[in-house]
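Chemist: this one's sequence-less:
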């Protein structure tokens, strides 16, 4: 299975282009992004079959095109926990197999998909891990870049590989003074007290 990442800030036509170009059949998203970014373009994505909503959400989803099932993350986790699914045969990927198709955000025109192999991912993770000594389950990583950014994806994968806790944030909630933090409330970095964070200049 290949992971496809798209920035939520892309317009509807650009998102539909990426989903169609890669023939996406499953989407993981939040309720907010489903309602504000995806719902209007779903009819333009004929191969899409399943949408998994990761946050707390209703158990039924009226008003979606026929042929598309919307699921809550809890239902997917329950399905994955069934004993018959744990014992299924898995075919490990080759290093040359495509692991991720990551769509650009800053290019002109329609976004372009960058193909990243499993070998590329492992090489990047190995390089990162070598530069962060003694990374372990006592560390907390705070993720605030979009997962569509290669640095964020790599940093989170390194953290998971070493048993780190991962907490999620955004530029609007990162600090106590961030724009979406109520006066007197704590920002994500104060609450999570991270030992690691990836940032771009």
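Modeler: Perfect, thanks for sending it. If you're wondering where the values come from, they're calculated on a predicted model, not measured in any experiment. Numbers count the residues shown, from 1 in each chain.
Chemist: drop to CA atoms for contacts and neighbour counts, all remaining ones
Modeler: OK.
Chemist: What's the first helix or strand after the longest helix along the chain?
Modeler: In the chain, with assignment by DSSP state H, the single longest helix is helix 118-131. As assigned by DSSP states H and E, the chain's next helix or strand after helix 118-131 is strand 140-143.
Chemist: Buried residues in that following strand, which are they?
Modeler: Neighbour-count burial for strand 140-143 flags 140-143 (criterion: 16 or more other C-alpha atoms under 10 Å).
Chemist: just to revisit the earlier point, other SSEs contacting the longest helix of the chain?
Modeler: Applying 3 or more C-alpha pairs under 8 Å, 6 or more residues apart in numbering; DSSP states H and E, we find helix 118-131 packed against strand 98-103, helix 150-161.
Chemist: between it and strand 98-103, what angle do the directions make?
Modeler: Relative orientation of helix 118-131 versus strand 98-103 (axes from the mean of the first three to the mean of the last three C-alpha atoms, to 10 degrees): 80 degrees.
Chemist: hold the first one in mind and look at this next one:
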């Protein structure tokens, strides 16, 4: 599918075919494509928790107020992010760069994040959104459908997936084959209102 078609036909789908199954290899391909999304300072904050266990999926569905896509979609991904990647992984993500670049980036990253918890959280949420959108477009490009989700009990899902203390959940993404058509696009604000040239 051409990229323009994937973008224009991607919709949030709530009804999935529970009989349709993606192989482990197909799931891995989608997740690996999503990893090409950018992350600030190359920190690669995002961690994908791909939930295959049916019993765990059922528990997550309870924490998502019974939403069927949690169990019916072929793939469910909890998009998480490591809040302290800026300090924990800086050496790893710049390994292989010239020494002067590594030194410069380590200082710039430390200056940007240290003692700024809101900046740390904002940054992982931005990275998570970029990764999730890339995952959904990769899925659409292969003729699949998806649904981004934040309608769930974040604390309950965190406990179910053993979320580490230094991580947060940004959203979940369900991927599979739709059995319902997307609802018509409604309420779209005029382009002239949402695209601003130079200044408000």
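Modeler: Good, I have the coordinates. Here the structure is a predicted model, which is why all the values come from computation and not from measurement.
Chemist: Could you report the TM-score for this superposition?
Modeler: After superposition, the two chains reach a TM-score (TM-score structural alignment, normalised by the length of the second structure) of 0.23; 85 aligned residues with a C-alpha RMSD of 5.8 Å.
Chemist: Would you format the buried residues of strand 140-143 of the first structure as a markdown table with distance to residue 17 of the first structure included?
Modeler: Formatted as a markdown table, the buried residues of strand 140-143 of the first structure follow (distance: C-alpha to C-alpha, whole Å):
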| residue | distance to residue 17 of the first structure |
| --- | --- |
| 140 | 36 |
| 141 | 33 |
| 142 | 31 |
| 143 | 27 |
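Chemist: Just give me the closest of the residues you listed to residue 16 of the first structure.
Modeler: Distance ranking of those against residue 16 of the first structure, using C-alpha to C-alpha, places residue 143 first at 26.2 Å.
Chemist: If you drop the residues flanking it in sequence, what lies closest to that closest one?
Modeler: residue 168 (4.9 Å; C-alpha to C-alpha, 6 or more residues apart in numbering).
Chemist: What strand or helix carries the closest residue to residue 54 of the second structure other than its chain neighbours?
Modeler: Computed as C-alpha to C-alpha, 6+ apart, the closest residue to residue 54 of the second structure that is not its neighbour in sequence is residue 71, at 7.4 Å. Using DSSP H and E, residue 71 of the second structure sits in helix 69-72.
Chemist: by contact count, what packs against that helix?
Modeler: Applying 3+ C-alpha pairs under 8 Å, 6+ apart, we find helix 69-72 of the second structure packed against helix 54-63.
Chemist: Show me which positions of the helix it packs on end up buried.
Modeler: Neighbour-count burial for helix 54-63 of the second structure [16+ other C-alpha under 10 Å]: 57-63.
Chemist: burial of residue 78 of the first structure, as a residue count?
Modeler: For residue 78 of the first structure, the neighbour count with other C-alpha atoms under 10 Å is 9.
Chemist: do residue 86 of the first structure as well
Modeler: Residues lying near residue 86 of the first structure (other C-alpha under 10 Å) number 11.
Chemist: circling back: does the residue nearest to residue 54 of the second structure touch residue 59 like I think?
Modeler: No. Using C-alpha atoms under 8 Å, residue 71 of the second structure is not in contact with residue 59; the gap is 9.4 Å.
Chemist: what do those two both touch?
Modeler: Here residue 71 of the second structure and residue 59 share no contacting residue, scored by C-alpha atoms under 8 Å, 6 or more residues apart in numbering.
Chemist: Run through the strands of the second structure in chain order.
Modeler: Taking DSSP state E as the test, the strands found in the second structure are 46-51, 75-82, 145-149, 167-176.
Chemist: so which of those comes closest to residue 107 of the second structure?
Modeler: Closest among these, using C-alpha to C-alpha: strand 75-82, at 19.5 Å.
Chemist: What count of nearby residues applies to the residue nearest to residue 143 of the first structure?
Modeler: Neighbours of residue 168 of the first structure using other C-alpha under 10 Å come to 14.
Chemist: Over to residue 131 of the first structure?
Modeler: 9.
Chemist: Using TSV, lay out the strands of the second structure together with mean neighbour count.
Modeler: Output for these, formatted as TSV (neighbours: other C-alpha atoms under 10 Å):
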stretch	mean neighbour count
strand 46-51	19
strand 75-82	23
strand 145-149	24
strand 167-176	23
